[in-house]
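Peer 1: only geometry, no sequence info:
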């Protein structure tokens, strides 16, 4: 651990790791960081947890710096409004996804933010609410209106913007996988909407098309 590293030194180390080939690949997915994520994680491990540095790196902007900030921060030390502001300025898909997965999900404000973001008019913010809802479906479903979620998905998912559509599709799959009593309905909704039915899926990988995804996960559970 290097507790004495400054934000400028951390950024210099990120700059030294930048690779134009990595940037070119990431740009095809809407991201703009040029650092290999394995190397980024190694740098974070070398620095260790440092909340003050994490806040400095986030405030200074730049996707690589913000990804590093996410890896070295202490999630429970962020306030509710601070996390809300961070999500709205996250910018790229990778920063957004890591912030939700590595920080917000571990925060004491996760449920409050889930409820606030779920119906936000900004579809990217709403996608974070759906991601947190999917976490609840998988781990703490008590109190969730799963039938109501399926109603919303059936009504909205086909025409939803891409990031929101992906998040709703994940929720649909998790409902079908985790709830045998709702599985037929979840599959039927997926078949009706055909969202991601033609998504190119490499050999050996599971299609994100909900009916296929549900069937494969249920099959694995039965093994």
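Peer 2: Perfect, I can see it now. The model shown is predicted, which means the values in this text are computed figures rather than measured ones. Numbers count the residues shown, from 1 in each chain.
Peer 1: drop to CA atoms for contacts and neighbour counts, all remaining ones
Peer 2: Noted.
Peer 1: so is the residue nearest in space to the middle of the chain in a helix, a strand, or just coil?
Peer 2: Central residue of the chain (CA atoms, centre = their mean): residue 97, 2.9 Å from the mean position. What DSSP: H, G, I helix; E, B strand; the rest coil gives for residue 97 is helix.
Peer 1: residues making contact with the helix or strand containing residue 9?
Peer 2: If you go by DSSP states H and E, residue 9 is part of helix 7-17. Contact with helix 7-17 is made by 34-36, 39-40, 53, 56-57, 64-65, as judged by CA atoms under 8 Å, 6 or more residues apart in numbering.
Peer 1: got another one to weigh against that:
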């Protein structure tokens, strides 16, 4: 197989750049204009290449960073590498994919979750809370849910947007998946009113925690 270079990939991504898509993405803070379906097709063709992924991540190109996260080996990164990467991941989509596709699959995930949740940088703290929300659903043993609710109640209202979203996600999952904490989770949501007015498309559930929790519990009960 012919080795793919960073320069070749960047050239291919440049050809896929769509100014209209860039304008749409930039409204969400993502500075790229590459269709994500096409980006995934490139990743599928290239397959896993850790060295190439590292080279793409080191560029200043957001689409290249996204591609890097699709072709890397999540378990190949060390703790300090991931800590550096999360501090470099300022575009929302890069931040989300880094946490969801890489950090969650890495053996240092729990250590980083604890460190990041307490980090003074709200972008980094958001990554920690996203990992915590995942644990609330998939592996809650050992989590102090009351303490998490205390922190959410104290800090979510005035948190920056990305951190607020991650904390609200954690709040919702606690209410949905842990009935013994549901009333308190709903109560916190009702008092703080975070994301109450979030624009929600038709047939989608509002991220406002009381509405979201009630709808997910209803679906579960009906299922």
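Peer 2: Now that the structure is in, tell me what you want to look at. On a predicted model such as this, the values are computed, not experimentally measured, just so you know.
Peer 1: any idea what the TM-score is?
Peer 2: For this chain pair, the superposition-based TM-score is 0.98 by TM-score structural alignment, normalised by the length of the first structure; 222 aligned residues with a CA RMSD of 0.8 Å.
Peer 1: coming back round to it: got the contact list for the residue nearest to the centre of the first structure?
Peer 2: Counted by CA under 8 Å, 6+ apart, residue 97 of the first structure has zero contacts.
Peer 1: run the last query once more with 10 Å
Peer 2: By CA atoms under 10 Å, 6 or more residues apart in numbering, the contact set of residue 97 of the first structure is 87, 90, 103, 127-128, 131.
Peer 1: repeat that for residue 209 of the second structure.
Peer 2: Residue 209 of the second structure touches 168-173, 175-176, 185-190, 192-196, 215, counting by CA under 10 Å, 6+ apart.
Peer 1: kindly recompute the last result at 8 Å.
Peer 2: Residue 209 of the second structure sits next to 168-169, 171-172, 185-186, 189-190, 194 when contact means CA under 8 Å, 6+ apart.
Peer 1: would you reformat the residues you listed as TSV and include neighbour count and secondary structure?
Peer 2: Below are the contacts of residue 209 of the second structure laid out as TSV (neighbours: other CA atoms under 10 Å; DSSP: H, G, I helix; E, B strand; the rest coil):
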residue	neighbour count	secondary structure
168	26	helix
169	21	helix
171	29	helix
172	27	helix
185	27	helix
186	22	helix
189	26	helix
190	15	helix
194	19	coil
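Peer 1: farthest-apart pair in the residues you listed, please.
Peer 2: Greatest spatial distance in the contacts of residue 209 of the second structure: 169 and 190, 14.7 Å, computed using CA to CA.
Peer 1: run through the helices of the first structure in chain order.
Peer 2: Under the criterion DSSP state H, the first structure contains helices at 7-17, 20-27, 37-47, 51-60, 63-72, 80-88, 93-98, 110-118, 123-139, 146-156, 162-178, 180-193, 210-222.
Peer 1: which one of those helices is the most hemmed in?
Peer 2: helix 63-72 (a mean of 25; mean count of other CA atoms under 10 Å).
Peer 1: the contacts of helix 7-17 of the first structure: which two are farthest apart?
Peer 2: For those, the farthest-apart pair by CA to CA is 36 and 56; their separation is 21.6 Å.
Peer 1: Serialize the contacts of helix 7-17 of the first structure to CSV and add fields for distance to residue 11 of the first structure.
Peer 2: CSV is the format used below for the contacts of helix 7-17 of the first structure (distance: CA to CA, whole Å):
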residue, distance to residue 11 of the first structure
34, 12
35, 11
36, 15
39, 14
40, 11
53, 11
56, 11
57, 8
64, 9
65, 7
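Peer 1: closest one of those to residue 204 of the first structure?
Peer 2: residue 36 (24.0 Å).
Peer 1: hmm, residue 20 and that closest one touching each other?
Peer 2: No: between residue 36 of the first structure and residue 20 there is no contact under CA atoms under 8 Å: 10.4 Å.
Peer 1: measure residue 189 of the first structure to residue 134 of the first structure for me?
Peer 2: Using CA to CA, to the nearest Å, residue 189 of the first structure is found at 17 Å from residue 134 of the first structure.
Peer 1: meant to ask about residue 185 of the first structure
Peer 2: According to CA to CA, residue 185 of the first structure stands 17 Å off from residue 134 of the first structure.
Peer 1: what of residue 55 of the first structure?
Peer 2: From residue 55 of the first structure across to residue 134 of the first structure, the span is 28 Å (CA to CA).
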